[in-house]
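Participant: coords below, sequence missing:
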């Protein structure tokens, strides 16, 4: 059942990234009057205003000049989120060993899609379980919805029996809920533009290799 759920979430992730990328290709008129496609940047990313674990308001502008390694999830997530954040942490440790100058240019960021439960205190306690540089961001429902939309991240409140395929653990009380969400990790460049994405199945070695490839240490 766990493998099935991960496959479904990964499929959502792939669809979201592909949809965003496809809409970003620009069709222009060629010099001979015909239409041709030119290479463009994926339409992923944009302005946001959220709150960090110190209770301070931060925006996309606070990350300019650095790369964001970005993941959306929620602290009550039983498997996908902690495994993704652990992979992120281990990838950053690998990057520190192989290319420390590049590590300094990367900011790992975890944004909740569950603002009702993931307040500042909850997020602060949660991110301490992962990389010491991990930035946790929360906010109002409207703020988080705008951020998720900007980065083409799917998220939806579902009941435990839906999330777990009818086999909800007893610890989930009646009326409780889970968050179905995209499970890809995004690399956002110093100017705020999309650079790359890593699917959920990508392990620390693949993520670290991608960072070495895409991050400019200058």
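Facilitator: Nice, thanks for sending it over. Given the structure is predicted, the values throughout are model-derived calculations rather than measurements.

Participant: Please count neighbours and contacts with C-alpha atoms only from this point.
Facilitator: Noted.

Participant: how close does the residue nearest the centre of the chain sit to residue 173?
Facilitator: Centroid-nearest residue in the chain: residue 71, 2.2 Å away (criterion: Cα atoms, centre = their mean). Here the criterion is Cα to Cα, to the nearest Å. By it, residue 71 lies 27 Å from residue 173.

Participant: Kindly report the same for residue 131.
Facilitator: From residue 131 to residue 173 the distance is 31 Å (Cα to Cα).

Participant: Please compare the first structure with the one that follows:
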């Protein structure tokens, strides 16, 4: 009977995969290394200032595309990003200080700087909101591999159909990885994994 229990316990451990606390598997190359995602841009932030990608040089960037009138997905994702950054600020302060979270609207017609300011300030004090002309947003969306189009109308206006990616870029603006949509601890762990 003891042998059966030992065999069952051994099998359960094998099926469970590597144990936490065991030797870390090598990090290897970032999954998006060499991908043609990202690039130069010039947009307007939530304070009405023109900013370019160069304004974020030297810092890791979490980049998310969405819109402030989104009824569910965008606020949830941005909340998870903000909560992940707060975890890093608590446990890995030096790394957190080198990260800038960026929200780029796919709905520039409604997402003016003032609207973005109210939105981003509700999530994290360092969250940057960016908007621009329709052409500027179309260009940056294309460069970052984001699909966005005006969707169905509702009693309150219209919805936007768009891709749902959370990118991590290195201090030179090169793509490192796609971050999970949540929970915050998983996002923070993935940032720690690739931000060296």
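Facilitator: That came through fine. Predicted, not measured: the structure shown is a model, and the values here were computed from it.

Participant: that older thread, who's more crowded, residue 131 and residue 173 of structure 1?
Facilitator: Higher neighbour count among residue 131 of structure 1 and residue 173: residue 131, with 18 against 10, using other Cα atoms under 10 Å.

Participant: Which residues are in contact with that one?
Facilitator: 86, 88, 89, 92 (Cα atoms under 8 Å, 6 or more residues apart in numbering).

Participant: A strand includes residue 65 of structure 1, no?
Facilitator: No. According to DSSP: H, G, I helix; E, B strand; the rest coil, residue 65 of structure 1 belongs to no strand; its state is coil.

Participant: which one in structure 2 is aligned with it?
Facilitator: In structure 2, the residue matched to residue 65 of structure 1 (TM-score structural alignment) is residue 58.

Participant: Hmm, that match is touching residue 171, no?
Facilitator: Yes. The criterion here is Cα atoms under 8 Å, and residue 58 of structure 2 meets it with residue 171 at 4.3 Å.

Participant: which secondary structure elements does the helix or strand hosting residue 61 of structure 2 contact?
Facilitator: In the assignment (DSSP states H and E), residue 61 of structure 2 maps to strand 60-66. Under the contact definition 3 or more Cα pairs under 8 Å, 6 or more residues apart in numbering; DSSP states H and E, strand 60-66 of structure 2 sits against strand 99-105, strand 166-169.

Participant: quick check: the longest helix anywhere in structure 2 aligns to which part of structure 1?
Facilitator: Using DSSP state H, we find that the single longest helix of structure 2 is helix 73-91. Under TM-score structural alignment, the match for helix 73-91 of structure 2 in structure 1 covers residues 80-98.

Participant: The matching stretch: average distance to aligned residues in structure 2?
Facilitator: Superposing on structure 2 places stretch 80-98 of structure 1 at an average distance of 0.7 Å from its equivalents, by mean Cα distance after the TM-score superposition for structure 1.
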